[in-house]
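**Q** Here is a sequence together with a model predicted from it:
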Amino acid sequence: MFEEVLSEEAIAAAEELSPLLADFYLAGGTGLALQLGHRKSVDFDFFSRELFQSDILLQKIRPDKILFAREGTLHCEKRGVKLSFLFYETALIYSPAVWRKIKVADWRDIIAEKFKAISQRGSKKDFYDLYAAVILKMGIEEACLIFKKRFGSSDMNLYHVLKSLTFFDDAEGEPMPHLLMGGEKWEWKNIKIFFEENIYRFEKGLIG
């Protein structure tokens, strides 16, 4: 795992939480960055297929600040690190990795989620994450196949997902992620060009 993507405070928070996370796995941008090493990440998103009671979880993790809490959802802070705990029924396809005794969703499962995130409201980080996986780990066609494998039984509109891959309005005003990989191909303008120039390959992979 690429621990350099995290702050010392985040690693300390993870160490403190690890004995309490048997029912959860880490995913999201941090889970992906730990496996690809492409950018810094500052928060933790934990998911569970078991519906949990936030009040019971709060007693265990003892956060410094509670941001939002209800059944199956908890957002809080510990050691200055934002933590999210979410009930999420969709099953993982691949066996999780383990980092500091914490289960981490396989990067391929997280990439499937990135398609979904972009279709809902694509942040700049989501576009960078999908781009990083495609150029560092797999091709466009394989990425599309994994997305369909994980969410094929859902009612997601694949045409909407495809269109979202070249809709950058929501991402434009956001700050740049703290990248750990440099060079011209990592500039935002070239990330957009990549998706625009390869949209027909994404179409073939998603829709056929």
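**A** Looks like it came in fine.
**Q** When you work out contacts or count neighbours from here on, use the C-alpha atoms and nothing else.
**A** OK.
**Q** Can you get me the start-to-end distance on stretch 79-98?
**A** Chord length of stretch 79-98, first to last residue, is 22 Å (CA to CA, to the nearest Å).
**Q** Centre-most residue in this protein?
**A** In the chain, the residue lying closest to the centroid (CA atoms, centre = their mean) is Gly28, at 2.2 Å.
**Q** thought it was touching Val42?
**A** No. Assessed by CA atoms under 8 Å, Gly28 is found out of contact with Val42, at 11.1 Å.
**Q** Give the buried residues for the longest helix seen in the chain.
**A** Identified as the longest helix of the chain according to DSSP state H is helix 107-121. For helix 107-121, a neighbour-count test (16 or more other CA atoms under 10 Å) marks 107-119 as buried.
**Q** next up, a second structure to put side by side with the first:
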Amino acid sequence: MDMLNLSILSEERRNILPSFISWKDEFYLAGGTALALQIGHRESVDFDFFSSHPFDTEKMIKRISILFGEKSFTVTQVEKNTLSIILHTEIKISFMTYEYELVNPLIKTEYINIASVPDIACMKLSAIMQRSALKDYVDLYEIMKIYPLEKLLSFTKKKYPTIDSTVVLKSLSYLDDIIDEPLIYQAGQSKPQLNVLKLFFQGEVKKYVRTII
């Protein structure tokens, strides 16, 4: 686990990591926490696990009950191939089937397998087409310090062959519906202001468009 930025997790969240080995071979961690564990930019509180295969939610609930105790968690969502719980009154853990293929191999650690930054970027770009969440734009802002927009669009087309890149670009450059939310950056770093994000993404989209005209 030395390669991970564990300081982005609270002590209670760090303490439950070893338990995740129970589903290491079935689910991988993605989302904001998976990204923060890799690049260490901000604190993150949710664990979002994905599987390429269908799973039995009732059996999963029983497994969690055996692992943590049946009174230690509350089920907040259960649907076909989707399960969300709140553990110890504050830790949100979700499981879902996600059949899209990985762009890069999983990062294997002692207790969990983690989606690569390119895969997380693709999922974030897909997410902003459906919702306007500040955390997605903040995460993409940090990702684009590593990968240019052209590369991210290439990854996204590989992961989602039918995706409309024009819609992705529009979603990336339209931030008017975003509501500011508290995101805690790591020591020595500061959360980019909303106006900075707007200027950054609009500028990156314009630069990219000029290269393809």
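**A** On my side now, so go ahead. These figures come from a predicted structure and were not determined experimentally.
**Q** Superpose the two chains and report the TM-score.
**A** The TM-score (TM-score structural alignment, normalised by the length of the first structure) is 0.89; 202 aligned residues with a CA RMSD of 1.9 Å.
**Q** on that earlier part again, mind reading off the mean deviation between the longest helix of the first structure and the second structure?
**A** On superposition with the second structure, the mean distance recorded for helix 107-121 of the first structure (mean CA distance after the TM-score superposition for the first structure) is 0.9 Å.
**Q** Name the residues that touch that helix?
**A** For helix 107-121 of the first structure, the surrounding residues in contact (CA atoms under 8 Å, 6 or more residues apart in numbering) are 27-28, 31-32, 35-36, 92-94, 126-127, 129-130, 133, 143-144, 146-148, 150-151, 160-162, 164-165, 170.
**Q** Please repeat the previous calculation with a cut-off of 6 Å.
**A** Residues from elsewhere that reach helix 107-121 of the first structure (CA atoms under 6 Å, 6 or more residues apart in numbering): 32, 126, 147, 161, 164.
**Q** Give me the range in the second structure that that helix lines up against.
**A** The aligned range for helix 107-121 of the first structure in the second structure is 117-131, by TM-score structural alignment.
**Q** Now do the same for the residue nearest to the centre of the first structure: its match in the second structure.
**A** By TM-score structural alignment, Gly28 of the first structure lines up with Gly31.
**Q** One more: Leu165 of the first structure?
**A** Counting by TM-score structural alignment, Leu165 of the first structure corresponds to Leu172 in the second structure.
**Q** Can you tell me the element that match falls in?
**A** helix 165-173 (DSSP states H and E).
**Q** which residues touch Arg210 of the second structure?
**A** By CA under 6 Å, 6+ apart, Arg210 of the second structure lies in contact with nothing.
**Q** did I read that right, it in a helix?
**A** Yes. According to DSSP: H, G, I helix; E, B strand; the rest coil, the state of Arg210 of the second structure is that of a helix.
**Q** could you pull out the helices for the first structure?
**A** Along the first structure, counting by DSSP H, helices occupy 8-17, 28-36, 54-61, 107-121, 124-136, 140-151, 158-164, 169-172, 188-197, 199-206.
**Q** most packed of these?
**A** Mean neighbours per residue, mean count of other CA atoms under 10 Å, is largest over the helices of the first structure for helix 28-36, with a mean of 23.
**Q** Can you check what angle separates it from helix 124-136?
**A** Angle, helix 28-36 of the first structure to helix 124-136, by axes from the mean of the first three to the mean of the last three CA atoms, to 10 degrees: 30 degrees.
**Q** Quick check: helix 28-36 of the first structure compared with the second structure, mean distance?
**A** Mean deviation for helix 28-36 of the first structure: 0.7 Å (mean CA distance after the TM-score superposition for the first structure).
**Q** Let me know the angle separating that helix from helix 107-121.
**A** Relative orientation of helix 28-36 of the first structure and helix 107-121, computed by the same axes, to 10 degrees: 150 degrees.
**Q** Identify all contacting residues around helix 28-36 of the first structure.
**A** For helix 28-36 of the first structure, the external contacting residues (CA under 6 Å, 6+ apart) are 1-2, 41, 45, 107.
**Q** How about stretch 180-187 of the second structure?
**A** Looking at what lies outside stretch 180-187 of the second structure - CA under 6 Å, 6+ apart - the contacts are 41-43, 191.
**Q** And stretch 182-196 of the first structure, by the same measure?
**A** Under the contact criterion CA under 6 Å, 6+ apart, stretch 182-196 of the first structure has outside partners Thr166.
**Q** just how off-centre is it within its chain?
**A** Distance of stretch 182-196 of the first structure from the chain centroid (CA atoms, centre = their mean, to the nearest Å) equals 20 Å.
**Q** picking up where we left off before, any idea how far the residue nearest to the centre of the first structure is from Lys60 of the first structure?
**A** With CA to CA as the criterion, Gly28 of the first structure and Lys60 of the first structure are 22 Å apart.
**Q** Gly37 of the first structure now?
**A** Going from Gly37 of the first structure to Lys60 of the first structure by CA to CA gives 30 Å.
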